[in-house]
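3D, please:
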Amino acid sequence: MPTLFRFVSLLPLGLLHVMGAAMGWLVFWASPTYRRRFLDNAAAAGYAFAQVRAAVGHAGRMVAELPRLWLGDLPACRIENAECVERAWAAGKGIVFLTPHIGCFELSVQAAASRWGPEHGPITILYRPARQRWLAEVMRTARNRPGVQAVPTALNGVRQMIKALRRGEAVGLLPDQVPPEGQGQWAPFFGREAYTMTLAARLAQQTGAAVVLARCERLPWGRGYVLYLEDLSMPLSDSLDAAVRQINQAMEHTIRQCPGQYLWGYARYKQPRVEQSAEVAA
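From the prediction side, this is the model:
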């Protein structure tokens, strides 16, 4: 499997996206559970299937492009509105990059690290090691790409993120990810209650770091990507409850910019798993 993974990483991006789109549709029609969740989540956000059908293929593209993103050369990625990041760096308190499961979120951190890492240090991200030994080894190598520092989803990893922000560096999170029990709270997301991480809000509140929203969209026919960046519409609230709701609203806003590339099949409204707590500690 590792050999196949490395071989796939050498294929042209356009071919990977064609293969991935076919795989996405195959899974959509083969799995009634996945298809029902996809349609239900999209409907909750107010979208008919015709409006988000492209997301079926993009879910497969996300999987097919991973070997290239982890082991190959960095694909072409244009950055839009880099000025908001430059303003955040100028404030000197670090940056919390937030992106939902949209487009090529794996490339978001790599592109930002390539652009700002040499001057401002690595971007720290959390990751959960894979259970398969070969995949865990690939991920350990791939997630620590130049300018990216991957830390475990545990208390020690959270502490490293806090230290990075206090050094004036950046961290990256997917705040629409369902956290383990005890590490989140229930908050509205597209009109339905969803268990939502508090980590993103706590990191910004405790360190004074700037919050920057990101979405990395795929261009057609493997022509590369565009990373769109923007500030929160208003400063993050000092209240944790309000800040968590505010971040969910920001994720909704980001997703509505490109609903055809969001992972509508993600189990966003599931019950949280039971796991050792990784609360933010000073």
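
could you use CA atoms for every contact and neighbour count after this?
Fine.

can you show me the helices along this structure?
2-8, 13-30, 32-44, 49-52, 54-64, 66-71, 83-91, 105-120, 133-143, 155-166, 199-207, 240-256 (DSSP state H).

show me what the last one is packed against.
Read it as helix 240-256. In terms of contacts (3 or more Cα pairs under 8 Å, 6 or more residues apart in numbering; DSSP states H and E), helix 240-256 is packed against strand 184-189, strand 192-197, helix 199-207, strand 210-218.

can you check which of those gets nearest to Met23?
Smallest distance to Met23 across the helices and strands packed on helix 240-256 (Cα to Cα): 16.8 Å, for strand 210-218.

list the helices and strands the closest one packs on?
For strand 210-218, the packing partners by 3+ Cα pairs under 8 Å, 6+ apart come out as helix 83-91, strand 95-98, helix 105-120, strand 225-231, helix 240-256.

at 7 Å instead, please
strand 95-98, helix 105-120, strand 225-231 (3 or more Cα pairs under 7 Å, 6 or more residues apart in numbering; DSSP states H and E).

deepest-packed of the ones you listed, please.
strand 95-98 (a mean of 27; mean count of other Cα atoms under 10 Å).

list the helices and strands that one packs on?
Applying 3+ Cα pairs under 7 Å, 6+ apart, one finds that strand 95-98 contacts strand 170-173, strand 210-218.

a markdown table please, covering the ones you listed and showing distance to Gln183 and mean neighbour count.
What follows is these, written out as a markdown table (distance: least, Cα to Cα, whole Å; neighbours: other Cα atoms under 10 Å):
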| stretch | distance to Gln183 | mean neighbour count |
| --- | --- | --- |
| strand 170-173 | 14 | 26 |
| strand 210-218 | 20 | 24 |
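
using a markdown table, lay out these together with distance to Ala204.
Output for these, formatted as a markdown table (distance: least, Cα to Cα, whole Å):
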| stretch | distance to Ala204 |
| --- | --- |
| strand 170-173 | 10 |
| strand 210-218 | 7 |
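
columns distance to Asp238 on top of the helices and strands packed on strand 210-218, output as JSON lines?
Shown next, in JSON lines, are these (distance: least, Cα to Cα, whole Å):
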{"stretch": "strand 95-98", "distance to Asp238": "16"}
{"stretch": "helix 105-120", "distance to Asp238": "27"}
{"stretch": "strand 225-231", "distance to Asp238": "17"}
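
looking at the ones you listed, which is closest to Arg192?
Among the helices and strands packed on strand 210-218, strand 95-98 comes nearest to Arg192, with 20.7 Å by Cα to Cα.

quick one: distance of that closest one to the chain centre.
11 Å (Cα atoms, centre = their mean, to the nearest Å).

and this one, please, so the two structures can be compared:
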Amino acid sequence: MSKSPSLNNLFYSGGQVVLWIVQHIPLRTLRVLGRIGGLVTYRVAGARRRVALENLDLAYGDELTQAEKTAIAKSSFINLFTTILEFCYSPAIKGSMDNLVTVTNSEVFLNAYAEGKGVILLVPHMGNWEVCGRWHGEQGVVQHAVVRRQKQEWMNRIVTSIRASNLIQEIDKKNGLRKVVAALRRGEMVSILVDQHARKEAVEVLFFGQPAMTHASVALLALKTGCRVLVCSGFRYPDGSFGGVFSDPIETTETGCRETDLVENTQRYVTAMEHYVRQHPQDWMWMHRRWKGTKAAPVEWEDEED
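Predicted structure coming up:
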């Protein structure tokens, strides 16, 4: 239930005060606070801590010791808390993102974008997936992010304004298909986070060897528009600074069998993301219940007008 306009304005004003405070704290200090906040959250958020450890058991089994899994879970909480603080801080960033993020394989992404066919960037919840998007805009890339709107309007206003400062245009996940297709046909970039459990329009693929329901939207869009699909994975260096790496373009398989194509292509995307999660497991969001079961609403495609 949405709050009254006056109450929304009050919360928005309070949020602006918090942002002002955060943006006047040195980034290095914020990362220290992020570490403290992440460890405290790990301690007090028992349900999410259990989910993280259960997920690590599913993903790694006996490959890792319990101590190693616990360390990864703690680091995951630290990364998430730090990412939130950095996101709030990001409008205050001065100068080029090249001073803050080290990007690998960038020429592959820029070449794919230059083809003009449109690019879907698969972005796992790793490193700082929000702030690193600013780097794309600085390269002259017109970018959109498919997002889920917040329940509270005051929160939407704050989050949207921060993303705009990072050169990111939002597309509401709900009923946003037309805008996504239009952006791709204009040769622009659309980033989509597809590393979470999907309840609707999903297919079953394997993630860390376990059945995982995953949105088939990217495969649908690639088949329909002929766009390029790449993974952009963030991670952190030991000092907390950002790193980012682009995969090579992921080939789209088209056999003529719709169901086969959706599963095969979605599996390729998930396998590519798993590769990067395995490289930097401490930076992925393990507290999300990724493996909830294998039932989902059927995939449907609503034809869009050209």
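
put one on top of the other, what's the TM-score?
With the length set by TM-score structural alignment, normalised by the length of the first structure, the two chains reach a TM-score of 0.87; 272 aligned residues with a Cα RMSD of 2.5 Å.

related to what we said a few turns ago, just name the most buried of the helices and strands packed on helix 240-256 of the first structure.
Most buried of those by mean neighbour count (mean count of other Cα under 10 Å) is strand 210-218; its value is a mean of 24.

next, the mean deviation of that strand compared to the second structure.
Comparing strand 210-218 of the first structure with its match in the second structure after superposition yields a mean distance of 1.5 Å (mean Cα distance after the TM-score superposition for the first structure).

relative to helix 155-166, how tilted is that strand?
Angle, strand 210-218 of the first structure to helix 155-166, by axes from the mean of the first three to the mean of the last three Cα atoms, to 10 degrees: 110 degrees.

out of the helices and strands packed on strand 95-98 of the first structure, nearest to Gly24 of the first structure?
Shortest distance between Gly24 of the first structure and those, using Cα to Cα, is found for strand 210-218: 15.2 Å.

now the closest one: which residue numbers in the second structure?
Mapping strand 210-218 of the first structure onto the second structure (TM-score structural alignment) gives residues 228-236.

ok, now stretch 7-20 of the first structure?
Alignment of stretch 7-20 of the first structure against the second structure: residues 21-34, by TM-score structural alignment.

give me the buried positions along the matching stretch.
Neighbour-count burial for stretch 21-34 of the second structure flags Val22, Gln23, Leu27, Leu30, Arg31, Leu33, Gly34 (criterion: 16 or more other Cα atoms under 10 Å).

want to throw those into CSV with distance to Ser75 of the second structure?
Shown next, in CSV, are those (distance: Cα to Cα, whole Å):
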residue, distance to Ser75 of the second structure
Val22, 22
Gln23, 24
Leu27, 18
Leu30, 16
Arg31, 13
Leu33, 14
Gly34, 11
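
closest one of these to Leu110 of the second structure?
Using Cα to Cα, the buried residues of stretch 21-34 of the second structure come closest to Leu110 of the second structure at Leu27, 28.6 Å.

counterpart of Cys88 of the second structure in the first structure?
Applying TM-score structural alignment, one finds that Cys88 of the second structure aligns to Pro67 in the first structure.

burial check on its match, number of neighbours?
As a burial measure, Pro67 of the first structure scores 21 neighbours (other Cα atoms under 10 Å).

swap in Pro122 of the first structure?
Per other Cα under 10 Å, the neighbour tally for Pro122 of the first structure reads 25.

measure the closest residue to it other than its chain neighbours to Pro272 of the first structure for me?
Using Cα to Cα, 6 or more residues apart in numbering and skipping residues adjacent in sequence, the residue nearest Pro122 of the first structure is Gly147, 4.3 Å away. Separation of Gly147 of the first structure from Pro272 of the first structure (Cα to Cα, to the nearest Å): 31 Å.

was I right about Gln185 of the first structure contacting Ala194?
No: in this structure, Gln185 of the first structure is not within contact of Ala194 by Cα atoms under 7 Å, at 8.1 Å.

follow-up on the earlier one: have a look at Gly147 and Pro272 of the first structure and say which one is more surrounded.
Gly147 (22 against 18).

distance check, the aligned residue in the second structure for the more buried one against Gly137 of the second structure.
Residue pairing (TM-score structural alignment): Gly147 of the first structure is matched to Leu167 of the second structure. Leu167 of the second structure is 5 Å from Gly137 of the second structure, where distance means Cα to Cα.

Glu304 of the second structure now?
When Glu304 of the second structure is compared with Gly137 of the second structure (using Cα to Cα), they lie 28 Å apart.

for Lys74 of the second structure, same thing?
From Lys74 of the second structure to Gly137 of the second structure the distance is 32 Å (Cα to Cα).

cool, and Asp303 of the second structure?
Distance from Asp303 of the second structure to Gly137 of the second structure, counting by Cα to Cα: 30 Å.

and if you look at Glu302 of the second structure?
Taking Cα to Cα, one finds Glu302 of the second structure at 30 Å from Gly137 of the second structure.

and what of Met126 of the second structure?
According to Cα to Cα, Met126 of the second structure stands 19 Å off from Gly137 of the second structure.

could you do Ala45 of the second structure as well?
From Ala45 of the second structure to Gly137 of the second structure the distance is 36 Å (Cα to Cα).

and the aligned partner of Met155 of the second structure in the first structure, how far from Arg215 of the first structure?
Counting by TM-score structural alignment, Met155 of the second structure corresponds to Leu135 in the first structure. Remark: distance between Leu135 of the first structure and Arg215 of the first structure (Cα to Cα) = 26 Å.

for Ile247 of the first structure, what is the corresponding residue in the second structure?
Checking TM-score structural alignment: Ile247 of the first structure goes with Tyr269.

tell me the contacts of Val8 of the first structure?
Applying Cα atoms under 7 Å, 6 or more residues apart in numbering to Val8 of the first structure gives the contacts Pro67.

any chance of the helices of the first structure in CSV, with distance to Leu98 of the first structure too?
Shown next, in CSV, are those (distance: least, Cα to Cα, whole Å):
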stretch, distance to Leu98 of the first structure
helix 2-8, 28
helix 13-30, 25
helix 32-44, 21
helix 49-52, 22
helix 54-64, 18
helix 66-71, 19
helix 83-91, 12
helix 105-120, 10
helix 133-143, 17
helix 155-166, 14
helix 199-207, 8
helix 240-256, 8
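
just those: most buried one?
Greatest average neighbour count among these goes to helix 54-64 (a mean of 24), per mean count of other Cα under 10 Å.

what about that one, how far off from the second structure?
With mean Cα distance after the TM-score superposition for the first structure, helix 54-64 of the first structure averages 2.2 Å from its match.

what's the angle from that helix to strand 210-218?
Relative orientation of helix 54-64 of the first structure and strand 210-218, computed by the same axes, to 10 degrees: 100 degrees.

centre of the chain to stretch 97-105 of the first structure, how far?
Centroid displacement of stretch 97-105 of the first structure relative to its chain, using Cα atoms, centre = their mean, is 4 Å.
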